[in-house]
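Peer 1: Sequence first, predicted coordinates after that:
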Amino acid sequence: MAVAIFCCSKNFYTIDQTKLAKFHVCGQHLLCPFCAGIRASKAIQKYTERVDEVLKKNRKLKPVLITLTVKNGTDLSERSTHLIKSLRTLIKRRQDYNKKGRGFNEFCKINGAMYSYENTYNEQTKEWHPHVHMFALLDDWIDQEQMSETWHEITGDSFIVDIRKVKKEKDLGYAKAAAEVCKYALKFGDLTVENTWEAFKVLKGKRLSGAFGSLYGVKIPENLADDMPDEKDLPYLEMLYKFVFGKQSYYDLQMTRHVEPHSKDNDDEAELRQREEGGRSDLAITENAHRIACDVKTGRVLRKKQHWQVPPTTRVRVKKRIRRWDGYLCVMHM
């Protein structure tokens, strides 16, 4: 199973936020839960922002969740293609009504919507269950019975249409409803490796999500890393994780690095200025005094070793660590 190999996160401990800064991933969202999760989170964020913008302009719009299904079947390729073509026909009829003013149906009451396809598998019946989740903003309430008749006319085998009102939550807004639509195309926890691979071969290259109307045009950024805090020069703890394969796979913390951009820049400038003036910097004196104080406690006198006094094995080991760290950064394009 494909996974994210390396992840680099930044813990901004002063504001209690942790951001995913860089990562090296496979990019196969149909196989990798990590890639699917990152992609879904970005889509939720962008679509939630668009929904808020549209509702501010027109508060009379009614947010709903719509689910459209087709009859189950053992052939995923045939069933998923049938569902995609049926929804395409439904959207085309809405577009024709808006342009030409004829061919009205209940689906035409949608002002704008975003949708995604999901495919689940029933182990008991050995059948695939393709369906569409849709978050829609309505100009007027949809008659569910008439909508079911229209859907059956198009599909020829399914009446099932579910329409539910969506309420805005106090803290999350419409993010929870958007998450229902932007979630994975496959439920990885419910599928065996064989079924996941079969679904990947069938669904790869197909467009499994989309939008129309007032919600059309939302662009998901290519860089799926988190946005950094607005406040610059915040200290943070940089953490590098590596994925460990096994029966119980996990991410292992490989390296940590404390970064203080603001204070570091000031210290470097002060040290450079004093060195140009011909003296030792306050920073160097302070660090030296700290080392001496530590040596007094331990009873040892610390003298800096010259390069020829360092064992060759130690020099090689240190160089390898530096190369390894640089390699991680190159892989992650840091």
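Peer 2: Sure, I can see it. Since we're looking at a predicted model, the values are computed, not measured.
Peer 1: rest of the way, CA atoms for contacts and neighbours
Peer 2: Noted.
Peer 1: just the helices in the stretch 201-334 of the chain please.
Peer 2: 261-276, 282-298, 312-331 (DSSP state H, counting those that start in this stretch).
Peer 1: which of the residues in the first one are buried?
Peer 2: Buried residues in helix 261-276, defined by neighbour count with 16 or more other C-alpha atoms under 10 Å: Glu271.
Peer 1: In terms of secondary structure, what does it contact?
Peer 2: helix 282-298 (3 or more C-alpha pairs under 8 Å, 6 or more residues apart in numbering; DSSP states H and E).
Peer 1: what packs against the helix it packs on?
Peer 2: Helix 282-298 packs on helix 261-276, going by 3+ C-alpha pairs under 8 Å, 6+ apart.
Peer 1: now the angle between helix 282-298 and the helix it packs on, please.
Peer 2: Comparing the axes of helix 261-276 and helix 282-298 via axes from the mean of the first three to the mean of the last three C-alpha atoms, to 10 degrees yields an angle of 100 degrees.
Peer 1: So Ala113, which state does it fall into?
Peer 2: Using DSSP: H, G, I helix; E, B strand; the rest coil, the structure places Ala113 in strand.
Peer 1: which residues sit in contact with the residue nearest to it when sequence neighbours are not counted?
Peer 2: In space, and not counting its chain neighbours, Ala113 is closest to Ala136: 4.1 Å by C-alpha to C-alpha, 6 or more residues apart in numbering. By C-alpha atoms under 8 Å, 6 or more residues apart in numbering, the contact set of Ala136 is Lys62, Pro63, Val64, Leu65, Ile66, Ile110, Asn111, Gly112, Ala113, Met114.
Peer 1: burial of the first one, as a residue count?
Peer 2: Spelled out, it's Lys62. Per other C-alpha atoms under 10 Å, the neighbour tally for Lys62 reads 18.
Peer 1: ok, structure two:
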Amino acid sequence: MNRQLQRVDGTRVLVTGGAGFLGSHLCEKLLHAGNEVVCLDNFYTGRKANIAHLMSDPMFTVMEHDITNPVYLQVDEVYNLACPASPVHYQYDPVHTMKTSVLGMINMLGLAKRVKGKILHASTSEVYGDPLVHPQPESYWGHVNPTGIRSCYDEGKRSAETLCFDYHRRHQLDVKVVRIFNTYGPRMHPEDGRVVSNFIVQALKGEPITLYGDGSQTRSFCYADDLVEGFMQLMATPPEFRGPMNLGNPNEFTIRELAEKVLEITGSSSKLIEEPLPADDPRQRRPDITLARETLGWEPRVQLDEGLTRTIAYFDQLLGTGNARVKTPDLTLSKAG
């Protein structure tokens, strides 16, 4: 059946960064829910392969555009995901990273204001910096280095949150702010430098798995499907609820434990090696998701072993290594979640 006949409410949704890892999952789920979706991306880190399976859908439109420049569209909702999100990518051009967070946010807020729509901004757990409070609740203001190599991303996202709330106070704009904790899944870039993709790629290729420091630092890993469902639930809340809201998996693992799980699932014989810890790398990171549970009834459903199995299968197919001891899935996520 033609998707146009399946539309429920005629909502036209803009997803900036829509060809990225998370953006492509969000575009897919929005389409499946009956929305018309405009995917906007400058393809700096986003990939056309992530959205290739959506291109034949008449309700899906792709625009190549950088949000540091204004764009004029008629939409009902904006999901602002545009920004390099891995240290390798956001540190490559830190000035442009900051411009994307600040100028891009101003442009997207201006668009939402013009069309009298609502906007969800994808912020990050990096606003908490190297936290002195654990786990991190939304009320914690953070411990952030404003001049370090990660500052372009950390402070850019903090500034974007400020802009969201100022637009709400000044213009009564319906804003939603979500703070994303470590997320993984199919369509991660194999060279993004994130710990999950690094470990999986190294294991599948039989290369040494690189631990920065002794691997005792902790992270909490949320599967992409769970996260984007949280996005959509947050967007559906009444205007009086704005966040910020933590979204992530509260189960905490050391980086060494993650590496060992990847080795176990892949069956790889890769060895663990240690390298110096990068500057300002957080020692621990775990979300307090009480607000999401109480407001949305949301919490993650896919736990780490299951999510890693799916993600490893994706990378095994992508890289053509044939080394994983897991079943290879369809590269789209429509059947993986």
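Peer 2: Thanks, I have it. Everything quoted here is computed from the prediction, not taken from an experiment.
Peer 1: TM between them?
Peer 2: Here the TM-score for the pair of chains, by TM-score structural alignment, normalised by the length of structure 1, is 0.22; 119 aligned residues with a C-alpha RMSD of 6.4 Å.
Peer 1: Quick one: the helices of the stretch 201-334 of structure 1 as a markdown table, columns for distance to Val193 of structure 1 too.
Peer 2: As requested, the helices of the stretch 201-334 of structure 1 are exported to a markdown table (distance: least, C-alpha to C-alpha, whole Å):
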| stretch | distance to Val193 of structure 1 |
| --- | --- |
| helix 261-276 | 45 |
| helix 282-298 | 56 |
| helix 312-331 | 28 |
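Peer 1: Select, out of the ones you listed, the one closest to Lys201 of structure 1.
Peer 2: helix 312-331 (28.0 Å; C-alpha to C-alpha).
Peer 1: tell me what that closest one is packed against?
Peer 2: The contact analysis (3+ C-alpha pairs under 8 Å, 6+ apart) places helix 312-331 of structure 1 against no helix or strand.
Peer 1: Show the subsequent helix or strand relative to the helix or strand where Cys152 of structure 2 lies.
Peer 2: Taking DSSP states H and E as the definition, Cys152 of structure 2 sits inside helix 151-171. Downstream of helix 151-171 of structure 2, the first helix or strand assigned by DSSP H and E is strand 174-180.
Peer 1: what's the angle between that following strand and helix 151-171?
Peer 2: 160 degrees.
Peer 1: Now do strand 174-180 of structure 2: which elements does it pack against?
Peer 2: strand 118-124, helix 151-171, helix 224-235, strand 245-247.
Peer 1: contacting residues around the next helix or strand along the chain from that strand?
Peer 2: Using DSSP H and E, the helix or strand that follows strand 174-180 of structure 2 towards the C-terminus is strand 183-184. Residues from elsewhere that reach strand 183-184 of structure 2, judged by C-alpha under 8 Å, 6+ apart: Val196, Ser197, Phe221, Cys222, Tyr223, Ala224, Leu227, Gly248, Gly307, Thr311.
Peer 1: What's the first helix or strand after strand 183-184 of structure 2?
Peer 2: helix 195-205.
Peer 1: other SSEs contacting that next one?
Peer 2: strand 209-212, helix 255-266, helix 304-319.
Peer 1: Go again with 7 Å.
Peer 2: strand 209-212, helix 255-266 (3 or more C-alpha pairs under 7 Å, 6 or more residues apart in numbering; DSSP states H and E).
Peer 1: Identify whichever of the ones you listed lies nearest to Val37 of structure 2.
Peer 2: With C-alpha to C-alpha as the criterion, Val37 of structure 2 lies closest to helix 255-266 of those, at 35.0 Å.
Peer 1: quick one: the closest one to helix 195-205, angle?
Peer 2: Using the same axes, to 10 degrees: helix 255-266 of structure 2 against helix 195-205 is 40 degrees.
Peer 1: tilt between helix 255-266 of structure 2 and helix 304-319?
Peer 2: 60 degrees.
Peer 1: Tell me the helix or strand right after helix 255-266 of structure 2.
Peer 2: Counting by DSSP H and E, what follows helix 255-266 of structure 2 is strand 272-275.
Peer 1: Next secondary structure after that following strand?
Peer 2: Taking DSSP H and E, what comes next after strand 272-275 of structure 2 is helix 290-296.
Peer 1: coming back round to it: now the helices and strands packed on helix 195-205 of structure 2 in CSV, with distance to Leu26 of structure 2 and mean neighbour count?
Peer 2: Below are these laid out as CSV (distance: least, C-alpha to C-alpha, whole Å; neighbours: other C-alpha atoms under 10 Å):
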stretch, distance to Leu26 of structure 2, mean neighbour count
strand 209-212, 31, 20
helix 255-266, 26, 20
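Peer 1: so is Leu109 of structure 2 in a helix, a strand, or just coil?
Peer 2: Criterion first, three-state DSSP; result for Leu109 of structure 2: helix.
Peer 1: Contact partners for it?
Peer 2: If you count contacts by C-alpha atoms under 7 Å, 6 or more residues apart in numbering, Leu109 of structure 2 has none.
Peer 1: again, only this time at 10 Å
Peer 2: 78, 80, 103, 117-121, 160, 163-164, 167-168, 173-175 (C-alpha atoms under 10 Å, 6 or more residues apart in numbering).
Peer 1: how about the contacts of strand 183-184 of structure 2 in CSV, adding distance to His25 of structure 2 and neighbour count?
Peer 2: As requested, the contacts of strand 183-184 of structure 2 are exported to CSV (distance: C-alpha to C-alpha, whole Å; neighbours: other C-alpha atoms under 10 Å):
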residue, distance to His25 of structure 2, neighbour count
Val196, 18, 23
Ser197, 17, 23
Phe221, 17, 27
Cys222, 14, 26
Tyr223, 11, 25
Ala224, 7, 27
Leu227, 10, 25
Gly248, 16, 27
Gly307, 15, 21
Thr311, 14, 25
